[in-house]
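> coordinates for the following, if possible.
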Amino acid sequence: MAAFALPLLTSGLNTGVAHAATCVLEENVLQQDKLGNVFRTDVKCENLAGNVYGRAAYDAPLTGKKTSTLSTFVCWTRGERHSGGNTVWYYTKGDTAVSPFETFEGWGAMESHRLLLPSGISHPFPGLPRCPWY
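Modelled structure (predicted):
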């Protein structure tokens, strides 16, 4: 399995203390969403908690909530411009599903600015595939 880590210096996720963090790209993994899409590459990054939407837009149904601050993202897509200043969104599985969409198990899109990328790395994360429905 090929994987690489990129260091990140943040201002300390809600602690006020600087620390080193990483985003790790993993290949040869197997993940499948509830729609039957199969993903063989992912990236694990520190992230901000937030909403997960049924598509890459704020008017999409809310399908899940991400409460964890170290999460897996399986692909990226283009969507609505968000406060991160771009149109990149990442597909992920929320930590909790939102009614009435529990059958999707929280799968959906999050804005790119919620991923805490290493300094000098821009969205989309290098090596992470574009989602198949782009």
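
> CA only for contacts and neighbour counts going forward, please
Will do.

> the protein: strands as residue ranges?
All strands of the chain, identified by DSSP state E, fall at 3-10, 19-32, 38-46, 50-53, 62-66, 70-78, 88-93, 96-97, 107-111.

> want to put them side by side, so please do this one too:
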Amino acid sequence: MRLHTKIATAVGGLALIGTSLLVAGPAQAQANPPCYAKSGHLYCGNKAGVSLWRSARYSEHDQDVVDTLKSNPSYFQCYVRGQKHGGGNNVWYRTYGDVTGRSGYVAAESVYTSRDPFPGVSHC
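Got it, this is the predicted structure:
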């Protein structure tokens, strides 16, 4: 590729453009503000499009999915302990869905917390 006035090179997440150095960070960190707890509730980034479950466990039965969490970031009311999941713990956060407004549980692996349960979040 031929550039008229500047040479651009990208190596391992770094982009050199002329005399400027741009450092690309993880997309998740750039897209989501830090999590915080206020009055026992959690405000945090999360995977959008995840199912809300009737109980703090995954199930093979479709009727156990009560809603879908489409928003990101989201509000989480509190936490419970339930089935162990891919996040390496058994913490689930209770929230309200974006389709029907029903409440349900999301595994902590879908919430971008630094630790679980997140400090300052109430137990349900």
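
> as a markdown table, the strands of the first structure with mean neighbour count and distance to residue 123 of the first structure would be great.
A markdown table is the format used below for the strands of the first structure (neighbours: other Cα atoms under 10 Å; distance: least, Cα to Cα, whole Å):
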| stretch | mean neighbour count | distance to residue 123 of the first structure |
| --- | --- | --- |
| strand 3-10 | 15 | 14 |
| strand 19-32 | 16 | 13 |
| strand 38-46 | 20 | 12 |
| strand 50-53 | 24 | 18 |
| strand 62-66 | 24 | 19 |
| strand 70-78 | 22 | 9 |
| strand 88-93 | 26 | 7 |
| strand 96-97 | 19 | 25 |
| strand 107-111 | 28 | 10 |
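
> would CSV of those with distance to residue 122 of the first structure be doable?
As requested, those are exported to CSV (distance: least, Cα to Cα, whole Å):
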stretch, distance to residue 122 of the first structure
strand 3-10, 12
strand 19-32, 12
strand 38-46, 13
strand 50-53, 20
strand 62-66, 22
strand 70-78, 13
strand 88-93, 10
strand 96-97, 28
strand 107-111, 13
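
> of all these, which one is nearest residue 121 of the first structure?
strand 3-10 (8.9 Å; Cα to Cα).

> quick one: contacts of that closest one?
With contacts defined as Cα atoms under 8 Å, 6 or more residues apart in numbering, strand 3-10 of the first structure is touched by 18-27, 116-119.

> could you rerun that using 10 Å?
16-28, 41-46, 116-121 (Cα atoms under 10 Å, 6 or more residues apart in numbering).
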